[in-house]
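Student: no FASTA, just this:
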């Protein structure tokens, strides 16, 4: 790819990401917390500067791009085959998880109770977002948890349940058995497509990473609108999942995100398969007998 072409791609990507990064950096400089929009920058390990940098992915060489040669995995303007091979364990693990998640039926009956279980039997001062009040108060929040069947399939949500809430979960996902539990209707599984994508950087094109980031950002809005916190002062109208109407609204939005995430998950699966074909050593060819010596069919 010639310099003019790849610079245009890099500039367009940076501009796309800056719409999200610049407000975050401004808040961070002012020491102002945002429980919704800061999440992707504080929970996940990808730094804003890393997210802003555009990569073409393995198989594309950037002409006249010496700045890339100092980056992880690059040489002479391209991601090296040696680096792809070094990432084989990651590719194998991600492919297994992504395939398992895609193959499982989506569950739209959790109603976002994971966020409620994270504050169960805590005072408002003890919650993760103590700067914002609980919409129903501590006692009202506890009553909602106790009146629902909790079925959280995502370990990275379940591990934040309070000690009192953890035994209420009908599932017991762990860090070692994610492929046995994760399902495509889960909001956190949808947000994690961003994590899976940036972990594949620079092996895949940054356009796919940005698509997954924007999906995760939109999912986070739903996640927190359905959470027990009152975020109306930030412009987020609550989804009252303790009511029948709120449950219906949540499940409909959840279905929309599952549909939106499916092609991104499929794209990540395709990239893992493509890269594993490069990363997996091929057995040496075994020479067969010469056709002229094979005998019976030769005249």
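Tutor: In hand now; what should we look at? What you are looking at is a predicted structure, and each value in this text was computed from that prediction instead of being measured.

Student: switch to C-alpha atoms for all contacts and neighbour counts from now on
Tutor: Noted.

Student: can you map out the helices along the stretch 101-250 of the chain?
Tutor: Remark: helices assigned in the stretch 101-250 of the chain by DSSP state H, counting those that start in this stretch are 113-117, 137-146, 155-158, 187-199, 206-225, 244-279.

Student: Of all the ones you listed, which one is nearest residue 15?
Tutor: For residue 15, the closest of the helices of the stretch 101-250 of the chain is helix 206-225, at 11.2 Å, according to Cα to Cα.

Student: Counting by contacts, list what the closest one packs against.
Tutor: Applying 3 or more Cα pairs under 8 Å, 6 or more residues apart in numbering; DSSP states H and E, we find helix 206-225 packed against helix 3-30, helix 39-42, helix 187-199, helix 244-279.

Student: From the chain's centre, how far out is the third one? Work that out for me.
Tutor: Think helix 187-199. In this view, helix 187-199 has its centroid 1 Å away from the chain centroid, taken as Cα atoms, centre = their mean, to the nearest Å.

Student: before we go on, here's another structure to hold up against the first:
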């Protein structure tokens, strides 16, 4: 990837390289959102892939918009539609545009600081790999009605028995808050939104998916390639999340991971460790983008 290769010493990216990156970004984003856009027309639903568009509720058009990140001037861009985008201003080179990092940080500094803190603290913490995805099981424990209209692989009694015979160790508030009333007291911790920077750790699947959320919230400060990599990570994690859940999602192409067995636990942890590494690498890339924004905003 030619993220910095075509930059001049003054941080100017020539028109052809940045235009090529923009087109490649749009094509990749379109491929990621094609299924969702088609289902919006047909009325069909996909219990795995739809999550990234319903729970996070970000429009496909946001994914499609490429940014170079802070500290980069785009040559020959002043006559482009980008000139009307929020947070873009003329660069030092005539005809160029750049992200106004200083204005963005003045307007959204508190939020940026909070995002940096949770990314840095999560990445610095050792991963925990003993939850086995039981948060999804705790969301249907002893309940007749469920969030997804998908049958339970073991039935309600079998699902409840798995919860009863395991230790629930969920550190992520946005998963914990969907636990059933009977399951919530079984969790070994009581995460809150305020305690997230103190509890979140890279082994958590939901914390890994949230890297996408934080990247979206940082808008033009983060290069588009990082945004789409974060989306791809969230999508891949979601497939593991549902494959290891109590739901039978084999109809949608997800081979069940039976975490109630020793073999299933081993497979879950193997994939969980891989996602922890990928999510931490993305956290580092987002933090690097914030460093660049702070330098550009001085």
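Tutor: Sure thing, it's come through. As the structure is a prediction and not an experimental result, all values here were calculated from the model.

Student: Residue 26 of the first structure: which of the helices of the stretch 101-250 of the first structure is closest?
Tutor: Across the helices of the stretch 101-250 of the first structure, closest to residue 26 of the first structure is helix 206-225 (Cα to Cα), at 17.7 Å.

Student: How about residues contacting the closest one?
Tutor: Applying Cα atoms under 8 Å, 6 or more residues apart in numbering, the external contacts of helix 206-225 of the first structure come out as 13, 17, 36-37, 39-40, 51, 53-57, 112, 115, 187, 190-194, 197-198, 231, 236-239, 250, 253, 257, 260-261, 264.

Student: Provide a ChimeraX selection command restricted to the buried entries of those residues.
Tutor: Buried residues within those, by 16 or more other Cα atoms under 10 Å, are selected in ChimeraX with:
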select :13,17,36,37,40,51,54,55,56,57,112,115,187,190,191,192,193,194,197,198,231,238,239,250,257,261,264
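
Student: Please identify the deepest-packed of the helices of the stretch 101-250 of the first structure.
Tutor: helix 113-117 (a mean of 24; mean count of other Cα atoms under 10 Å).

Student: Pull up the aligned stretch in the second structure for that one.
Tutor: Using TM-score structural alignment, the residues of the second structure aligned to helix 113-117 of the first structure are 134-138.

Student: How about stretch 5-23 of the first structure?
Tutor: Alignment of stretch 5-23 of the first structure against the second structure: residues 17-35, by TM-score structural alignment.

Student: so how far does stretch 105-120 of the second structure sit from its counterpart in the first structure?
Tutor: Compared with the first structure after fitting, stretch 105-120 of the second structure has a mean deviation of 1.5 Å; criterion: mean Cα distance after the TM-score superposition for the first structure.

Student: next one: that stretch to chain centre, how far?
Tutor: The answer for stretch 105-120 of the second structure is 17 Å, by Cα atoms, centre = their mean.

Student: Mind putting the helices of the stretch 101-250 of the first structure into JSON lines with distance to residue 76 of the first structure?
Tutor: Shown next, in JSON lines, are the helices of the stretch 101-250 of the first structure (distance: least, Cα to Cα, whole Å):
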{"stretch": "helix 113-117", "distance to residue 76 of the first structure": "47"}
{"stretch": "helix 137-146", "distance to residue 76 of the first structure": "56"}
{"stretch": "helix 155-158", "distance to residue 76 of the first structure": "39"}
{"stretch": "helix 187-199", "distance to residue 76 of the first structure": "22"}
{"stretch": "helix 206-225", "distance to residue 76 of the first structure": "19"}
{"stretch": "helix 244-279", "distance to residue 76 of the first structure": "19"}
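
Student: just so I know, which of the ones you listed lies nearest residue 88 of the first structure?
Tutor: Closest of those to residue 88 of the first structure is helix 244-279, at 5.8 Å (criterion: Cα to Cα).

Student: Just give me how far the next helix or strand after that closest one sits from the chain centre.
Tutor: Remark: after helix 244-279 of the first structure, the chain's next helix or strand is helix 291-294, criterion DSSP states H and E. Distance of helix 291-294 of the first structure from its chain centroid, counting by Cα atoms, centre = their mean, is 56 Å.

Student: Helix 291-294 of the first structure aligns to what range in the second structure?
Tutor: Using TM-score structural alignment, helix 291-294 of the first structure pairs with nothing in the second structure.

Student: Stretch 210-218 of the first structure too?
Tutor: Counting by TM-score structural alignment, stretch 210-218 of the first structure lines up with residues 228-236 of the second structure.
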